[in-house]
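*Asks:* got a predicted model here, sequence first, then my questions.
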Amino acid sequence: MKQTIDQILKDNTVMVVDGSMSSALEALGCNLSNKLWTATVLIENPTLVKEVHKYYFRAGANCGITCSYQASIPGLMAVGYSEEEAEDYIRLAVKLFLEARDEWWEEEGKKADATYPICLASVGPYGAYLADGSEYKGHYHVSDEELYHFHKRRMELLLEAGAEVLLCETDPSLPEALIEAKICEELDADFIISFSCRDGLHTYEGQSIITCAKSLKDFPHLKMIGVNCTYPTYIESLITALKSATDLPIIVYPNSGEVYDPKTKTWSKGKEDVSFEDHAYLWFKCGAKAVGGCCTTVDKHIRQVVQAKNRYLKDLSIKKISV
C-alpha cells in the first residue's frame, strides 16, 4: 500500500512528523560518536532502527523519516565499505522503514483506525557527509557538479527501495536545495525541501527564507517546504515568512531547544521554557501543515505534537460551528 502527503492532509487536515532517530537510538544505548552517526546502527544493529520507527508510530506520527541522513556513498566508502555495500546500506534504510510500518500496521495501526504512515527518505546535505557541523554553516566550497553527483545516486537508490517522498533536509544553503530539486524533477519524484536556519528569517548560509521559497516555486514535484533542526523560538517567524512567499504546505520539525556544539558533537540545555506541545500548537495555528521534532526530541515530544494537533483541530471545529 502506497501513501501520499495529499491523502494524509485530506484525511487529517495536518500531519504529525516523527522525532529524532539519533536521540531514540542513544536512549537504546547506541554510541553515535563517529562520522557515520546513525548510519552506524543501520549497519551494525538494523533491528534497533526498526524499533525506533515503531516507537514513533505508537506515539502518533503519521509520517516517518528513514535512517539515511548520514548514509552517503562517499561517506560509507571513506570508512572502508565498497560502493556496492554502500548502495545496499542506503537501500536498507528504506527497507527497514517499510518493514516496520507494515508490522506496526498489522499489529496495532489498522485496529486503531490510525493513518497509514508515509515514508520520507532522508537525504542529508553535503554538510552531513563532512561530519563537522557544516549543515549549520553551509559554504562548502565545492562545485555544483560535485553536489549534483553527491546527491543523485543516493536519491535513485532511495526511490528504487520504495520511498514515497524524498526529504531533502537540514539544508543550510539555497544553492544546494536548488540542485536537489533539479534532481528530484529529473527522477519524477515527489520531494520536500527543509532548511536549517540560524534565526527567524535566514538559512545558516545567510539566504532569506522568503527568497528560498520564491526560488523553489517552479518545481512541480515539490510537495512541502519548511524548516528543521532549528531553535524552536525561531519557528513562528519562519512559518510566517514562508506563508508570505508560497502556497505550498509548510513542514516544521525543530530540535527541542538544546544547543549543539559541532566540535564535541554534543547538545547542552538551552533556555527554552515553553513546552513542546505549546510550541507545536502555535506552529499549527500559524499555518504549519506538518509538525514534528528533530535532534534531541523523542517519543514524548511527538506525543505532545499529537496533543497540540488535537487542540488545534478542536479549535478549528469550534470556529466552523460558530461561523
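*Replies:* Structure's in. What do you need?

*Asks:* only C-alpha atoms from now on, for both contacts and neighbour counts.
*Replies:* Will do.

*Asks:* which one's the longest helix in this protein?
*Replies:* In the chain, taking DSSP state H as the definition, the longest helix is helix 299-322.

*Asks:* what are the buried residues along that helix?
*Replies:* Residues 299, 301-309, 311-313 are the ones in helix 299-322 that count as buried (16 or more other Cα atoms under 10 Å).

*Asks:* check the residues you listed and tell me the two furthest apart.
*Replies:* Asp299 and Leu313 (21.0 Å; Cα to Cα).

*Asks:* residues touching Leu282, list them.
*Replies:* Counting by Cα atoms under 8 Å, 6 or more residues apart in numbering, Leu282 touches Glu236.

*Asks:* tell me which helix or strand comes right after the helix or strand containing it.
*Replies:* Assigned by DSSP states H and E, Leu282 belongs to helix 276-286. Downstream of helix 276-286, the first helix or strand assigned by DSSP H and E is strand 288-291.

*Asks:* for that following strand, what is the distance to the chain centroid?
*Replies:* Distance, stretch centre to chain centre, for strand 288-291: 12 Å (Cα atoms, centre = their mean, to the nearest Å).

*Asks:* which helices and strands sit right next to that strand?
*Replies:* strand 15-16, strand 250-253, helix 276-286 (3 or more Cα pairs under 8 Å, 6 or more residues apart in numbering; DSSP states H and E).

*Asks:* neighbours of the spatially closest residue to Gly162 that is not a sequence neighbour, just the number please.
*Replies:* Residue nearest to Gly162 in three dimensions, not counting chain neighbours: Val94, with 6.7 Å by Cα to Cα, 6 or more residues apart in numbering. Residues near Val94, counting by other Cα atoms under 10 Å, number 27.

*Asks:* A helix includes Val94, no?
*Replies:* Yes: per DSSP: H, G, I helix; E, B strand; the rest coil, Val94 lies within a helix segment.

*Asks:* so what's it up against?
*Replies:* Counting by Cα under 8 Å, 6+ apart, Val94 touches Thr66, Cys67, Cys119, Ala121, Leu158, Ala161, Gly162, Ala163.

*Asks:* now for the residues you listed: which two are most distant?
*Replies:* Within the contacts of Val94, Cys67 and Gly162 form the most distant pair, 14.0 Å apart (Cα to Cα).

*Asks:* who has more neighbours out of those two?
*Replies:* Legend: neighbour count by other Cα under 10 Å for Cys67 and Gly162, higher for Cys67 (31 against 16).

*Asks:* and the more buried one, which of the three is it?
*Replies:* Applying three-state DSSP: Cys67 is coil.

*Asks:* put this next to the previous one:
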Amino acid sequence: MNDPLSAVTLGDNPIADIATRFGFMIVDGALATELERRGCDLNDALWSARILSESPQMIRDVHRAYFEAGADCAITASYQATREGFQRAGIDAETADALMMRSVTLAVEAREAFWLSHEQTATRPRPLVAASVGPYGAFLADGSEYRGYAGLAIDRAGLAEFHRPRLETLLAAKPDLLAVETLPSLEEALAIADLLETLDARAWITFSARDGDCISDGTPIAECVRALDGRPNVVAMGINCTALASIEPLIATIRSQTALPIVVYPNSGEHYDPVTKRWHAATEVASSAPADLADGVSCWLAAGASAIGGCCRTGPEDIRALAARRAQPAP
C-alpha cells in the first residue's frame, strides 16, 4: 500500500507540504543540550560532532527521542563537522567524511525505526532528515556565528571553498534536505546559495540575529531575504539560535519580503557568552516576550511562520509541548 502522505516528503518543497497539511512543521530541539543532559562532555572544539565517533548510539537515541516527542524533522549532528575541524583534532579527511555521512545515517536510522514502530500516517507526516550545515564561525569555535566575520581574511569565494566539500559529503548520504543554519553573514548565505545550484541540492537557510531587525553581523534581515528570494534551491528561510523576544518581528519582516516557508527555532531564552562559553539567564526580557516555544506558537504562526522548533537549551519536552499545541483544535 502506498503511504498516503508520500507527497509530504517527496514534493518540491516538503516544508510547505507539511505546513499546508498539518498547520506547521515541528523541527526538533537542541541535539547538544540533550547529549549533555545524558552525560556527554561537549567541552571541545568539535562540540556534538565528537560524539559521532565516540558514541553514535547516543546520537541515534536523541533523534529517536525527538521523533517520539513529535518532531517532523531531525537536524543532524554535523553542525560543527568539517574536514578542517576534524583534521585539527587529528582525524584524517577520509575518516572525517565518513563521520559526516554517519551523522545523516544515524538520523535516518532513527527515523525509520520510529516510523516502522508507530505508523502514524493519519496524524503526522513521515519525518524529514535535514543535514546540518553550520557556519564558518562554528569551525572557528570562537563565537563568530554571533557577530560575523569583520576583520577576518575570508570572502565569498573563500566561504564557498570552505563549504563545498562538506556539502558534497553530506549530500552523498542522501538527506531529505540541508539545514544551513546560524549564519551571521549574508555573504556566506549567498556563497552557499550558489553551491546549492551547482550541486542541485535543496536547503533552508536560517540566520542568527542580534535583535528583531538585523542578523548577527548587523545586516538587516530584510536585505538578506531580498537577496535570497527567488534562488531556486532555497526552499525556506528563517532564524535560529536567537532570543525568543526577537522572533516575532523577524518573522514579520521575512514574510513581507518572501512567500517561501519561514523556519524558526530560537533558543530557550537564555543568553550565550561566547567568551566564557556559558549560558546566562536574560537580564532584560520584554513583558510581551514568549516564555517558551509553546507560548510563542500562536504569535509566530500569525506572523507567518511555517516551521517551529528549538535551538540551544531546548529539549524533547519543548517539542512535546509544540506537538500538543498543534494537536489542539483550531479556535
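*Replies:* Yes, it's here. Only a predicted model underlies this, so the values are computations on that prediction, with no experimental measurement involved.

*Asks:* coming back round to it: between the contacts of Val94 of structure 1, which is nearest Ala290 of structure 1?
*Replies:* Among those, Cys119 lies closest to Ala290 of structure 1 (Cα to Cα), at 14.0 Å.

*Asks:* and the closest one, what pairs with it in structure 2?
*Replies:* By TM-score structural alignment, Cys119 of structure 1 lines up with Val129 in structure 2.

*Asks:* same question for Val252 of structure 1.
*Replies:* Taking TM-score structural alignment, Val252 of structure 1 has Val264 as its aligned residue in structure 2.

*Asks:* returning to that earlier point: structure 2: which residue goes with the residue nearest to Gly162 of structure 1?
*Replies:* Aligned by TM-score structural alignment, Val94 of structure 1 pairs with Val104 of structure 2.

*Asks:* cool, Ser33 of structure 1 as well?
*Replies:* Using TM-score structural alignment, the equivalent of Ser33 of structure 1 in structure 2 is Asn43.

*Asks:* ok, now Leu238 of structure 1?
*Replies:* In structure 2, the residue matched to Leu238 of structure 1 (TM-score structural alignment) is Leu250.

*Asks:* correct me, but that match touches Asp213?
*Replies:* Yes: here Leu250 of structure 2 reaches Asp213: they are 6.2 Å apart, a contact under Cα atoms under 8 Å.

*Asks:* more neighbours: which of these two?
*Replies:* A direct count of neighbours by other Cα under 10 Å for Leu250 of structure 2 and Asp213 places Leu250 higher, at 25 against 19.

*Asks:* skipping its backbone neighbours, what lies nearest that one in space?
*Replies:* Nearest residue to Leu250 of structure 2, sequence neighbours excluded (Cα to Cα, 6+ apart): Gly212, at 5.2 Å.

*Asks:* which helix or which strand is home to that neighbour?
*Replies:* Per DSSP H and E, there is no helix or strand for Gly212 of structure 2.

*Asks:* what number of residues lie near the aligned residue in structure 1 for it?
*Replies:* By TM-score structural alignment, Gly212 of structure 2 lines up with Gly200 in structure 1. The tally of other residues near Gly200 of structure 1 (other Cα under 10 Å) stands at 20.

*Asks:* try Lys277 of structure 2
*Replies:* Using other Cα under 10 Å, Lys277 of structure 2 is surrounded by 12 other residues.

*Asks:* and the counterpart of Pro175 of structure 2 in structure 1, how many residues sit next to it?
*Replies:* Matched by TM-score structural alignment, Pro175 of structure 2 corresponds to Ala163 in structure 1. Per other Cα under 10 Å, the neighbour tally for Ala163 of structure 1 reads 29.

*Asks:* circling back to that earlier point, run through the neighbouring helices and strands of the longest helix of structure 1.
*Replies:* Where contact means 3+ Cα pairs under 8 Å, 6+ apart, helix 299-322 of structure 1 is packed against strand 15-16, helix 46-59, helix 276-286.

*Asks:* okay, and the second one goes to which residues in structure 2?
*Replies:* Under TM-score structural alignment, the alignment places helix 46-59 of structure 1 onto residues 56-69 of structure 2.

*Asks:* and the strands in structure 2?
*Replies:* 25-26, 73-75, 128-133, 177-183, 203-207, 234-240, 262-265, 271-273, 278-280, 307-308 (DSSP state E).

*Asks:* distance to Ala153 of structure 2 and mean neighbour count added to the ones you listed, as CSV?
*Replies:* Below are the strands of structure 2 laid out as CSV (distance: least, Cα to Cα, whole Å; neighbours: other Cα atoms under 10 Å):
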stretch, distance to Ala153 of structure 2, mean neighbour count
strand 25-26, 38, 30
strand 73-75, 30, 26
strand 128-133, 21, 27
strand 177-183, 17, 26
strand 203-207, 21, 25
strand 234-240, 26, 26
strand 262-265, 30, 28
strand 271-273, 24, 16
strand 278-280, 28, 12
strand 307-308, 35, 27
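
*Asks:* in JSON lines: the ones you listed, plus distance to Asp17 of structure 2.
*Replies:* Listed next are those as JSON lines, based on distance: least, Cα to Cα, whole Å:
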{"stretch": "strand 25-26", "distance to Asp17 of structure 2": "9"}
{"stretch": "strand 73-75", "distance to Asp17 of structure 2": "13"}
{"stretch": "strand 128-133", "distance to Asp17 of structure 2": "12"}
{"stretch": "strand 177-183", "distance to Asp17 of structure 2": "14"}
{"stretch": "strand 203-207", "distance to Asp17 of structure 2": "14"}
{"stretch": "strand 234-240", "distance to Asp17 of structure 2": "11"}
{"stretch": "strand 262-265", "distance to Asp17 of structure 2": "13"}
{"stretch": "strand 271-273", "distance to Asp17 of structure 2": "34"}
{"stretch": "strand 278-280", "distance to Asp17 of structure 2": "36"}
{"stretch": "strand 307-308", "distance to Asp17 of structure 2": "11"}
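
*Asks:* of those, which approaches Ala49 of structure 2 most closely?
*Replies:* Ranking the strands of structure 2 by proximity to Ala49 of structure 2 (Cα to Cα) places strand 128-133 first, at 10.9 Å.

*Asks:* wait, which of the contacts of Val94 of structure 1 is closest to Glu205 of structure 1?
*Replies:* Among those, Ala121 lies closest to Glu205 of structure 1 (Cα to Cα), at 23.8 Å.
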